[in-house]
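Q: Sequence first, then the predicted structure, then my questions.
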Amino acid sequence: MPLFDQAPNSICFLRLSAIGDVCHATAAIQAVQRHWPSTKITWIVGKVEAQLLQGLENVELIVFDKKQGLSGMISIWRLLKGRRFDALVHMQLALRASLITLGIKATYKIGFNFKRAKEGQWLFTNRKISDTESAHVLDSFYSFIEYMGVPRSVPQWNLPISDADHLFAKEALGDKPTLVISPAASKDERNWLSERYAAIGDYAFECGYQVAICGSPAEREKKLALDIIDHMRHPALNFVGMTTLKQLTAILNKAAVVLAPDSGPAHIATTQGTPVIGLYGHSNPKRTGPYNNLNDVVSVYEKLVTQQHGKSANNLPWSTRVKGEHVMKEIPVSAVIYAFDRIAKGNHHV
């Protein structure tokens, strides 16, 4: 039996980070809005992630700045003082997020199943979803809304990107088909090699594409972009550190194809309906791959996780990672060219 047999008055979602997971949560929240348009939605979200979501239709965003620690939590509790939600949907396993729930009043506090809850999350919830089988994070987020009574639907996204942001992308990219390379993951060891990104960039250029490189203003990302361009025989546009998150989303929207490791931009591109070639070694692409392009992922995860743990991915905990600085070197250029050709010729499967 679902938790609600009619639309609840109010639901508070708690998912602070990271950008990819926030994209997955957006699909679930917008599915709730389509099914229960009268339900008031509040979302407690991280500061950086809020830059992408600002203006999300009919969603009250409450921003948590993790740098503020306890004082940031207290400010959220003050903001919500005197309010009670029909449900608090607690989609984050980190203890920091669980502590925030202590000051939020809700009839039901819904968390992960015991099998998947980490850092004591089950201590902070009074309802647990039954799902322990969903491979992909997005599907596990959908299990929360199904538990409440929202039927399963194909994920759809409507991110608030302005006409000005779309114009920025149009002026930046023109009308040429573009391969956008977003080369940086959250840690350097999860990046592919500069010369291999460059080889794909040159290959795409010779196939009639222009190449654009995107990323944040972090020095390591700027350095990586320059290193890729240095290795290329053909020119590439460099937008690293030069876009807001919404402008980046507009560029990813206009791209013909995106090449990225497991990172926020890969999932932002998915929200825009743009094909993504995901490069995976450290994390399981069945869990965190670009949702609409799981068949186009180039992955060495399955091989390496079996080598490191002596068991296949199916027989290991949901979030098992492969460790080591050598991992991404295992991904050959030829496999990425093969994926690129399939997408360019329209033979990939969504």
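A: Right, received. Where do you want to start?
Q: okay, CA-based contacts and neighbour counts for the rest of this
A: Will do.
Q: What segments of the stretch 251-350 of the chain are helices?
A: Listed in chain order, the helices of the stretch 251-350 of the chain (DSSP state H, counting those that start in this stretch) span 264-271, 285-288, 301-309, 333-344.
Q: Counting by contacts, list what the first one packs against.
A: Secondary structure elements in contact with helix 264-271, counted by 3 or more Cα pairs under 8 Å, 6 or more residues apart in numbering; DSSP states H and E, are helix 19-35, helix 245-254, strand 257-261, strand 276-280.
Q: can we see that at 7 Å?
A: Applying 3 or more Cα pairs under 7 Å, 6 or more residues apart in numbering; DSSP states H and E, we find helix 264-271 packed against helix 19-35, helix 245-254.
Q: tell me the angle that helix makes with strand 276-280.
A: Inter-element angle recorded for helix 264-271 and strand 276-280: 150 degrees (by axes from the mean of the first three to the mean of the last three Cα atoms, to 10 degrees).
Q: coming back round to it: point out the most buried one among the helices of the stretch 251-350 of the chain.
A: helix 264-271 (a mean of 26; mean count of other Cα atoms under 10 Å).
Q: and that helix, how far out from the chain's middle?
A: 6 Å (Cα atoms, centre = their mean, to the nearest Å).
Q: Turn the helices of the stretch 251-350 of the chain into CSV, columns for distance to residue 123.
A: Putting those into CSV (distance: least, Cα to Cα, whole Å) gives the following:
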stretch, distance to residue 123
helix 264-271, 30
helix 285-288, 25
helix 301-309, 30
helix 333-344, 44
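Q: before we move on, the earlier item: just name the most buried of the helices and strands packed on helix 264-271.
A: helix 245-254 comes out most buried of the helices and strands packed on helix 264-271 by mean count of other Cα under 10 Å, with a mean of 24.
Q: what residues does it touch?
A: For helix 245-254, contacts defined as Cα atoms under 7 Å, 6 or more residues apart in numbering pick out 51-52, 161, 165-166, 168-169, 268-269, 272, 274.
Q: second one coming, line it up with the first:
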Amino acid sequence: MGGRNSVLLSSVVRILILKPSALGDVVQALPVARLLRRFHSGAEIDWWIESRLAPLLEHDPDITRLVLFHRQRWSAPWRWHEAVQSVLELRAARYDLVLDLQALARSSLVAWLSNPMLVVGLDDPREGAPAFYDVRVPRPSEHAHAIDWYLDVLRAIHVPVEWDFEWLPKKPDAAARLEALMPENGTQWIAIQPGANWANKRWPPEHFAALVKHVSSALSNVRFVILGGTTDRALGRIVCSAAPEMCMDMTGNTTLPELVECLRRCVVLVGNDSGPMHIAAALGKPVIAMFGPTDPRRTGPYRQTERVLQLDLPCVPCMSKRCRISRRMACLRDLSPEIAARTLIELLNNSRLRPRRTAEFGLQLDFPMIIP
């Protein structure tokens, strides 16, 4: 990148990041805001985010303003004038730089309509988004992780990538509540995440229950906290039924800041390809993740896919929200709870178990555990 763009980037004052959803995607994009703030310390950095996820970034030290995208509200035609007004406000902000990390038709159109000096986005052709960009950043390789793609966006605008920041700073109020609910007292708290956005990304809740029963009978100093949204409550009840006295069901009972602080108090998360999985990875917590239709090299727990459990089947990964084989969801149903439990027990018995420091995220990517 040279000429006019290089001159422009040296004098950036106002920046807009477009990454409205989903939870895990927003968490994975946060290093972009952290590194932009370090390089452009005096700039205003705004973030366009879906309103239901806004609590995650409220009072964030590196973000100047949250621009709310009311996805459900604005789906009604009689609310479209509110969406138009929001775009007009973005234009009035006169951004120097817009980074589209969503790379879909909606976000790219918002980027273009906001009329910045420069639009930079991911070169993802799915919905034609790159047509609206001044600078298109290709995926580093076919299997490159999403975070590494986002970091290449920074490199394209000459922002140094150094892992010297705190990914998810502590939220004191939320942390105080979780400290009261989850006293340590020599207890190792294990987070269980049985839900996921796609139904076919969910390891059967009965498998999670079997894991809880197996681990609680093998180790006396563990307790389990079951996480998820209100729609995951039925899953939570199934998991807790395996060892009710050892489980605390928090499904539907945490705000986003409380979810983060809950995971901060846990020693490990066992779960599906989901937002909480990415939060745990960002906190440097060990993650044992069950993968079926998706590719952990692209969207797994960052820099620790060695504990991803995935079956070696011809259809894996299908990258589809719907299972189309005759033995539905065999990729997860056939993934043994005993293997997951053994992996977890071995991890907990490791005396060197500790959270990963942010600087360690720059290390070489590991590979998932493929189970024949």
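A: Yes, it's here. What you are looking at is a predicted structure, and each value in this text was computed from that prediction instead of being measured.
Q: TM-score for the pair, please.
A: Once superposed, chain against chain, the TM-score is 0.88 (TM-score structural alignment, normalised by the length of structure 1); 334 aligned residues with a Cα RMSD of 2.4 Å.
Q: one step back: okay if I get the contacts of helix 245-254 of structure 1 as TSV plus distance to residue 106 of structure 1?
A: Formatted as TSV, those follow (distance: Cα to Cα, whole Å):
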residue	distance to residue 106 of structure 1
51	27
52	27
161	32
165	37
166	39
168	42
169	42
268	31
269	34
272	33
274	38
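Q: gap between the residue in structure 2 that residue 335 of structure 1 lines up against and residue 283 of structure 2?
A: When structure 2 is aligned by TM-score structural alignment, residue 335 of structure 1 is paired with residue 339. Distance, residue 339 of structure 2 to residue 283 of structure 2, using Cα to Cα, to the nearest Å: 25 Å.
Q: likewise residue 345 of structure 2?
A: According to Cα to Cα, residue 345 of structure 2 and residue 283 of structure 2 sit 21 Å apart.
Q: go on, residue 223 of structure 2?
A: Separation of residue 223 of structure 2 from residue 283 of structure 2 (Cα to Cα): 20 Å.
Q: Could you find the counterpart of residue 178 of structure 2 in structure 1?
A: So, by TM-score structural alignment, residue 178 of structure 2 is matched to residue 169.
Q: I'd like to know how far that match sits from residue 93 of structure 1.
A: 35 Å.
Q: between the two, which one's more packed in?
A: It is residue 169, of residue 169 of structure 1 and residue 93, that has more neighbours when counted by other Cα atoms under 10 Å, with 21 against 18.
Q: Which residue is the nearest non-sequential neighbour of residue 124 of structure 2?
A: Leaving aside its sequence neighbours, residue 124 of structure 2 sits nearest to residue 103 (Cα to Cα, 6 or more residues apart in numbering; 6.2 Å).
Q: which SS class is the one you found?
A: coil (DSSP: H, G, I helix; E, B strand; the rest coil).
Q: ok now do the counterpart of it in structure 1, which residues does it touch?
A: Taking TM-score structural alignment, residue 103 of structure 2 has residue 93 as its aligned residue in structure 1. Shown in contact with residue 93 of structure 1 (Cα under 7 Å, 6+ apart): 117-119, 121.
Q: so residue 232 of structure 2 sits in a helix?
A: Yes: Residue 232 of structure 2: assigned to a helix according to three-state DSSP.
Q: That one: neighbour count?
A: Residue 232 of structure 2, neighbours per other Cα under 10 Å, totals 18.
Q: For residue 288 of structure 2, see how far away it is.
A: 19 Å.
Q: The helices and strands packed on helix 264-271 of structure 1: which one's closest to residue 283 of structure 1?
A: Smallest distance to residue 283 of structure 1 across those (Cα to Cα): 13.4 Å, for helix 19-35.
Q: residue range for the helix or strand just after that closest one in structure 2?
A: The helix or strand immediately downstream of helix 19-35 of structure 1 is strand 40-46, counting by DSSP states H and E. Strand 40-46 of structure 1 lines up with residues 44-50 of structure 2 when matched by TM-score structural alignment.
Q: Excluding chain neighbours, what is closest to the match of residue 178 of structure 2?
A: Nearest non-adjacent residue to residue 169 of structure 1 (Cα to Cα, 6+ apart): residue 251, at 4.9 Å.
Q: what residue of structure 2 matches up with that neighbour?
A: For residue 251 of structure 1, the residue aligned by TM-score structural alignment is residue 262.
Q: how close does that match sit to residue 183 of structure 2?
A: According to Cα to Cα, residue 262 of structure 2 stands 11 Å off from residue 183 of structure 2.
Q: next one: residue 172 of structure 2
A: For residue 172 of structure 2 relative to residue 183 of structure 2 (Cα to Cα), the value is 16 Å.
Q: which residues in structure 2 form strands?
A: For structure 2, strands defined by DSSP state E occupy the ranges 14-18, 44-50, 65-69, 97-100, 118-122, 135-137, 188-193, 222-226, 247-249, 268-272, 287-290, 308-311, 369-371.
Q: got the angle for the third one vs strand 14-18?
A: Strand 65-69 of structure 2 runs at 40 degrees relative to strand 14-18, counting by the same axes, to 10 degrees.
Q: Count the residues that sit near the closest residue in space to residue 320 of structure 1 that isn't next to it in sequence.
A: Excluding its sequence neighbours, the residue lying closest to residue 320 of structure 1 (Cα to Cα, 6+ apart) is residue 283, at 7.2 Å. The tally of other residues near residue 283 of structure 1 (other Cα under 10 Å) stands at 22.
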